[in-house]
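Asks: sequence and predicted structure are below.
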Amino acid sequence: MTIQRFVRESRTFKASHVLPPDTNNHDTLFGGRLMAHIDDVAAISAMKHARGPVVTASTDSVDFLQPIRVDNEVALEAFVTWTHNTSMEVFVKIVAEDLLTGIRTVCATSFLTFVAIGEDGRPTPVPKVVPETEEEKFLHDGAEKRAEKRKVRRKDNKHLADMLGTRRPWEP
């Protein structure tokens, strides 16, 4: 019997008030701060799906679409869109809300891949994911193509790492 879980079972939300220490010299949220929020909410989503420990295998993309400003709420929504044997693709949508006007904007999107880890510290199988809504089906339908691009990118990056090596520029 194949174990399955619905996308909705992995859906996770996180919200935070953007304050001055969270921002850069443009009074917008530090990109790195947003990336930490993204990895956190995506990992929770992946753990809900796998019902066990996970590790981040890749952050495929973080597309910053609009700035997030001081006194905005930054709200993240994450869910598993696709699964392979031991891996899960997680989509994160980031919405900023101006807390004074109520205007909301999709300010970023992201795709990440997580691998489930078993008690032996090795990758372990995950349940298949079942999309239900149009949005979930749309993201699920495009996932295999994104996974193929991920494989090619990973191979290219391994080659690049081998070419660059570990020598520091100032070392002989």
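Replies: Cool, got the structure.
Asks: when you work out contacts or count neighbours from here on, use the C-alpha atoms and nothing else.
Replies: Noted.
Asks: now do the helices in the protein.
Replies: Secondary structure of the chain (DSSP state H): helices at 31-50, 134-141, 143-164.
Asks: dead centre of this structure: give me the residue that sits there.
Replies: Leu112 (3.6 Å; C-alpha atoms, centre = their mean).
Asks: presented hereafter is structure B, for comparison with structure A:
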Amino acid sequence: METIFKKIEESQVTFSELMLPSHTNFNGKIHGGYILSLMDQIAFACASKHSKNYCVTASVETVNFLNPIEVGELVVMKASVNYVGRTSMIIGIRVEAENIHTGHTKHCNSSYFTMVAKDEAGNNITVPGLELRSDEEVRRFIRSAKELRTKRDRKHIFHDTNFVVKDYLEELKDHRVILSYDL
């Protein structure tokens, strides 16, 4: 089977929505959960566009809420495939909010969603590779690859059968904790 490679811009998705009072939290700002729901939708659209298959969210990494979003602002979300594995993709999402009266735009959120492509029977399916065409695309791909490697290493180190508390006692001294049990 021949591997297909796609350019990143072939799968990019941009979405915009005016923020309404019904989207607010108790503080009058747009609810973070609502923004996450929109981000999940755009990640799905981007991953499905790239893979040409149904996709599911496997994980969400690094959700940074940088600036609050106000009622009446136009939220613009941009999604791109940053990385592909065999059946998974990491979708990078940038969220900006624009004051439609002044034209001022602010960066509100960045996040990375890992999406997995599925066939009609619900089995994982191979996704197209990426044709990287700029230093920025290579940077994003390598960053995602390194994050995955770090995540795998961390999962192994901190698995309950591998973790040795005594190896980390010195590190605990830098934190606001006390141990109240015998080692």
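Replies: Thanks, I have it. Remember, predicted model here, so these are calculated numbers, not experimental data.
Asks: returning to what we had before: didn't the residue nearest to the centre of the first structure look like it was pressed against Glu89?
Replies: Yes - counting by C-alpha atoms under 8 Å, Leu112 of the first structure touches Glu89, with 5.7 Å between them.
Asks: any residues in contact with both of those two?
Replies: With contacts taken as C-alpha atoms under 8 Å, 6 or more residues apart in numbering, not a single residue reaches both Leu112 of the first structure and Glu89.
Asks: picking up where we left off before, give the contact list for the residue nearest to the centre of the first structure.
Replies: Contacts for Leu112 of the first structure (C-alpha under 8 Å, 6+ apart) come out as 39, 42, 56-61, 89-91.
Asks: just Thr56 of the first structure next, same as before
Replies: The contact partners of Thr56 of the first structure, by C-alpha under 8 Å, 6+ apart, come to 39, 43, 112-115.
Asks: out of those, which are shared with the second structure?
Replies: Counting by both residues aligned by TM-score structural alignment, their matches' C-alpha atoms under 8 Å, the second structure reproduces these contacts from the contacts of Thr56 of the first structure: 39, 43, 112-115.
Asks: want to throw the residues you listed into JSON lines with distance to Pro21 of the first structure?
Replies: Shown next, in JSON lines, are those (distance: C-alpha to C-alpha, whole Å):
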{"residue": "Asp39", "distance to Pro21 of the first structure": "20"}
{"residue": "Ala43", "distance to Pro21 of the first structure": "25"}
{"residue": "Leu112", "distance to Pro21 of the first structure": "27"}
{"residue": "Thr113", "distance to Pro21 of the first structure": "30"}
{"residue": "Phe114", "distance to Pro21 of the first structure": "30"}
{"residue": "Val115", "distance to Pro21 of the first structure": "33"}
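Asks: need the buried ones from those residues selected in ChimeraX.
Replies: Only the buried members of these end up in this ChimeraX selection, burial being decided by 16 or more other C-alpha atoms under 10 Å:
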select :39,43,112,113,114,115
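Asks: nearest to Glu135 of the first structure among the kept ones among the contacts of Thr56 of the first structure?
Replies: Leu112 (17.2 Å; C-alpha to C-alpha).
Asks: all strands of the first structure, in order?
Replies: 4-6, 12-17, 54-64, 72-83, 87-98, 104-116, 128-130 (DSSP state E).
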